[in-house]
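> got a sequence here, can you model it:
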Amino acid sequence: MSDATERTESPEPERPVGEASTSAAQEPDPVQGEVSRRVRVVLVDDHRMFRTGVQAEIGQTARTGVDVVGEAADVDQAVSVITATRPEVVLLDVHLPGGGGVEVLRRCAPLAADAERPVRFLALSVSDAAEDVIGVIRGGARGYVTKTITGTDLVDSIFRVRDGDAVFSPRLAGFVLDAFASTDAPPVDEDLDRLTQREREVLRLIARGYAYKEVGKQLFISVKTVESHVSAVLRKLQLSNRHELTRWAAARRLV
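Coordinates of the predicted model:
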């Protein structure tokens, strides 16, 4: 691996995690050498391109101390890989085929409860919806950060979760505080419960005014798949168009 060269220009601004870079800034510091701390991580996300970007951003162990020991794209794969590798931290997407991040947490609960070698979970998701945050935290995750986080901050969050801290993107912490400050369970929204996790994600972006193409880009799915999800949402909620959908979502504070 080549040494980093001395630079006099302004440093390159950090990118959201998942946007890989070949910049020399990712090389180990030739003065400090390799980092001494290490953490074993499993990456769970159903988008292969995103996993590749995260791996490129944080997986250079000599520089970051993060050793990505496994990856998974759905619930069954995640449980299998986590059980086999026993990582210290799992980066867990909220919306996964097979039941979502909450199902992974449920099935891996004995590993998380292991007093000697606990597996800790940090949610990493495009969603910043209160119900998603509260759901995975109640399921056992130690923190929740969104995919706009930089690589440097994500590495720091991984180590903090490994050490037992709770970590949240700034605005998300309020959701958790509000939820656990209340002694009353949140009311069940039967209409919302009819939707799959992916349909909720599409609903939220459409209600925020995203075009179908923009939704597809955000979720790494085709425009045709977006259209299919929107049609399913409208049918299940008995709505006629995206304007009614937006009003429906706004009334439930989903946007």
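
> going forward, measure contacts and count neighbours with C-alpha atoms only.
Noted.

> and residue 33, helix, strand or coil?
Using DSSP: H, G, I helix; E, B strand; the rest coil, the three-state assignment for residue 33 comes out as coil.

> contacts only, for it.
Contacts for residue 33 (Cα atoms under 8 Å, 6 or more residues apart in numbering) come out as none.

> again, but for residue 128
With Cα under 8 Å, 6+ apart, residue 128 has these contacts: 146, 172.

> quick check: it is in a helix.
No - counting by three-state DSSP, residue 128 is not part of a helix but coil.

> and residue 72, how far from residue 203?
To residue 203, residue 72 is 25 Å away according to Cα to Cα, to the nearest Å.

> now do residue 80
Counting by Cα to Cα, the gap from residue 80 to residue 203 is 31 Å.

> I have a second one here; can you model it like the first so I can compare?
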Amino acid sequence: MSEPATPHFRVVVVDDHSMVRTGVRTELAAQAPDIEVVGEADDVPSAVAAVRALAPDVVLLDVHLPGGNGGGGVEVLAGCAGLPTRFLALSVSDASEDVVGVIRAGARGYVTKAITPAELADAVRRVAGGDAVFSPRLAGFVLDSFGTGAADVATTDGELDRLSAREQEVMRLIARGYSYREVAGELFISIKTVETHVSAVLRKLQLSSRYELTRWAAARRLI
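You can find the predicted model right below:
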């Protein structure tokens, strides 16, 4: 019997520093044979052109880019609106305005360049699969990305009542961008148990993905 095919994820790296692009390409090649860097870009126009021409699964996008009309990463997202490609911001900046800007523009997540190669590879896979990914300490900025008013308390309480206390703990950590492994370590439970709780949370809240869960929790100021 033949081995099942390894999922293959195509990535474009957008950064105005060639050393960063080379480093990301090299580290992903070493860490993740299932991830292929198929293109690079160093400014807004070349980024939009590369994404449209190559149709990658994921774009690793710096938020501060030259060219275009000064919009940086947000302008790239606007230029690629309607495409199936998913975007993960990868930046040295941890400023709330940068996080909020690219999330509002359509990015699936935001991680800083302090991330390890293995964590970056995992983030690419998760974003390609439809999840939201954030460096944990940046997750609070997501609150500002989805409206400014608090949700109706009765509605929120009613929805939370569907979840057990442990499911609520798992929900908050997942919504903050923690991986299953990180949640397991935080709560001293197995990864399999985390998966079971996440499935139950999504089912009870009638959500289809971790990305929707992050939006749901952020809108209700639960993270």
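
> can you calculate the TM-score here?
Remark: TM-score between the superposed chains equals 0.61 [TM-score structural alignment, normalised by the length of structure 2]; 145 aligned residues with a Cα RMSD of 2.1 Å.

> what do we get in structure 1 for residue 75 of structure 2?
In structure 1, residue 75 of structure 2 lines up with residue 103, judged by TM-score structural alignment.

> so how many other residues sit close to the residue lying closest to its match once chain neighbours are set aside?
Nearest residue to residue 103 of structure 1, sequence neighbours excluded (Cα to Cα, 6 or more residues apart in numbering): residue 75, at 7.0 Å. When neighbours are counted by other Cα atoms under 10 Å, residue 75 of structure 1 registers 24.

> how much space separates the match of residue 75 of structure 2 from residue 95 of structure 1?
Relative to residue 95 of structure 1, residue 103 of structure 1 is positioned 10 Å away (Cα to Cα).

> next, residue 82 of structure 2: secondary structure please.
coil.

> quick one on the thing from earlier: who has more neighbours out of residue 103 and residue 95 of structure 1?
Taking neighbours as other Cα under 10 Å, residue 103 of structure 1 and residue 95 compare with residue 95 leading, 23 against 18.

> what sits against the aligned partner of the more buried one in structure 2?
Counting by TM-score structural alignment, residue 95 of structure 1 corresponds to residue 64 in structure 2. Residues in contact with residue 64 of structure 2 (Cα under 8 Å, 6+ apart) are 72-73, 91.

> what does residue 231 of structure 1 give?
By Cα under 8 Å, 6+ apart, the contact list for residue 231 of structure 1 is empty.

> and it, how far is that from residue 164 of structure 1?
Residue 231 of structure 1 sits 43 Å away from residue 164 of structure 1, going by Cα to Cα.

> next one: residue 207 of structure 1
Taking Cα to Cα, one finds residue 207 of structure 1 at 36 Å from residue 164 of structure 1.

> who's more crowded, the two?
Higher neighbour count among residue 207 of structure 1 and residue 164: residue 207, with 20 against 11, using other Cα under 10 Å.

> number of nearby residues for the nearest residue to that one once chain neighbours are set aside?
Closest residue to residue 207 of structure 1 apart from its sequence neighbours, by Cα to Cα, 6+ apart: residue 246 at 4.3 Å. For residue 246 of structure 1, the count of nearby residues is 19 (other Cα under 10 Å).

> just checking, residue 246 of structure 1 touches residue 206?
Yes - at 7.3 Å, residue 246 of structure 1 counts as touching residue 206 under the criterion of Cα atoms under 8 Å.

> shared neighbours, these two?
Residues touching both residue 246 of structure 1 and residue 206 (Cα under 8 Å, 6+ apart): there are none.

> run a quick neighbour tally on residue 84 of structure 1.
10.

> counterpart of it over in structure 2?
Structural alignment (TM-score structural alignment) places residue 84 of structure 1 against residue 53 in structure 2.

> distance of its match relative to residue 106 of structure 2?
Computed with Cα to Cα, the distance linking residue 53 of structure 2 and residue 106 of structure 2 is 19 Å.

> what's the answer for residue 113 of structure 2, then?
With distances taken as Cα to Cα, residue 113 of structure 2 is found 20 Å from residue 106 of structure 2.

> swap in residue 38 of structure 2?
Distance of residue 38 of structure 2 to residue 106 of structure 2, computed by Cα to Cα: 22 Å.

> where do the strands sit along structure 2?
9-14, 35-41, 58-61, 86-91, 109-112, 133-134 (DSSP state E).

> residues in structure 1 aligned with stretch 12-26 of structure 2?
Counting by TM-score structural alignment, stretch 12-26 of structure 2 falls onto residues 42-56 of structure 1.

> what is the end-to-end distance of stretch 65-79 of structure 2?
14 Å.

> make that stretch 38-55 of structure 1, sorry
Start and end residues of stretch 38-55 of structure 1 are separated by 15 Å (Cα to Cα).

> also stretch 87-99 of structure 2?
Start-to-end span of stretch 87-99 of structure 2 (Cα to Cα) is 13 Å.
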